[in-house]
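Peer 1: Sequence isn't available, so here's the structure alone:
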């Protein structure tokens, strides 16, 4: 049984994607991350509900941060 883990990065070496390919495709999962110009994570997308935490669903949630990198708003999941 072999699992393949892949990472992707942008031009300034920030993680933009992480995927795990499992021999049984039911367990495949991918995460992607979006950043604002200040380098703060502003979005995360997850492809498989099997990896959810409490009350989390696959989709995208957008965040707004202030100058101190504190979340000031979280959008709805799309």
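Peer 2: Alright, I've got the coordinates. For clarity, every value in this text was computed on a predicted model and none was experimentally measured. Residues are numbered from 1 along each chain as shown.
Peer 1: When you work out contacts or count neighbours from here on, use the C-alpha atoms and nothing else.
Peer 2: Will do.
Peer 1: I'd assumed residue 17 was in contact with residue 31.
Peer 2: Yes - Residue 31 is in contact with residue 17 according to CA atoms under 8 Å; the separation is 5.5 Å.
Peer 1: here comes the other one, which I'd like you to weigh against the first:
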């Protein structure tokens, strides 16, 4: 899993954008809970993780190396 510096920079930039979007999603989710609004599929859908930017970022990483899998499994649990 050795990557070039430019690849790492691009990954980190995209990760930061995805995390920012995730926090915005979190605020929206709390607003929906307080308002009892279940009309937003990006919050209520069973596969909402695939609708948010952070979930798409994870999906676009591609196949993971064996040394990366335990960390992703921790996030899934």
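Peer 2: Great, that's in hand. These numbers come from a predicted model, not from an experiment.
Peer 1: now what about the TM-score between them?
Peer 2: TM-score of the superposed chains, computed with TM-score structural alignment, normalised by the length of structure 2, equals 0.24; 40 aligned residues with a CA RMSD of 5.1 Å.
Peer 1: what sits against residue 73 of structure 2?
Peer 2: With contact set as CA atoms under 8 Å, 6 or more residues apart in numbering, residue 73 of structure 2 has no partners.
Peer 1: again but with residue 8 of structure 1, I slipped
Peer 2: Neighbour list for residue 8 of structure 1: 15, 16, 17, 18 [criterion: CA under 8 Å, 6+ apart].
Peer 1: how near is it to residue 15 of structure 1?
Peer 2: 6 Å (CA to CA, to the nearest Å).
Peer 1: now residue 63 of structure 1
Peer 2: For residue 63 of structure 1, the distance to residue 15 of structure 1 equals 17 Å [CA to CA].
Peer 1: same question, residue 64 of structure 1
Peer 2: Distance, residue 64 of structure 1 to residue 15 of structure 1, using CA to CA: 19 Å.
Peer 1: Once you drop chain neighbours, what's closest to residue 17 of structure 1?
Peer 2: residue 32 (4.2 Å; CA to CA, 6 or more residues apart in numbering).
Peer 1: Quick check, that neighbour in contact with residue 41.
Peer 2: No - counting by CA under 8 Å, residue 32 of structure 1 does not reach residue 41; the two are 10.4 Å apart.
Peer 1: What is the burial count for residue 43 of structure 2?
Peer 2: 21 (other CA atoms under 10 Å).
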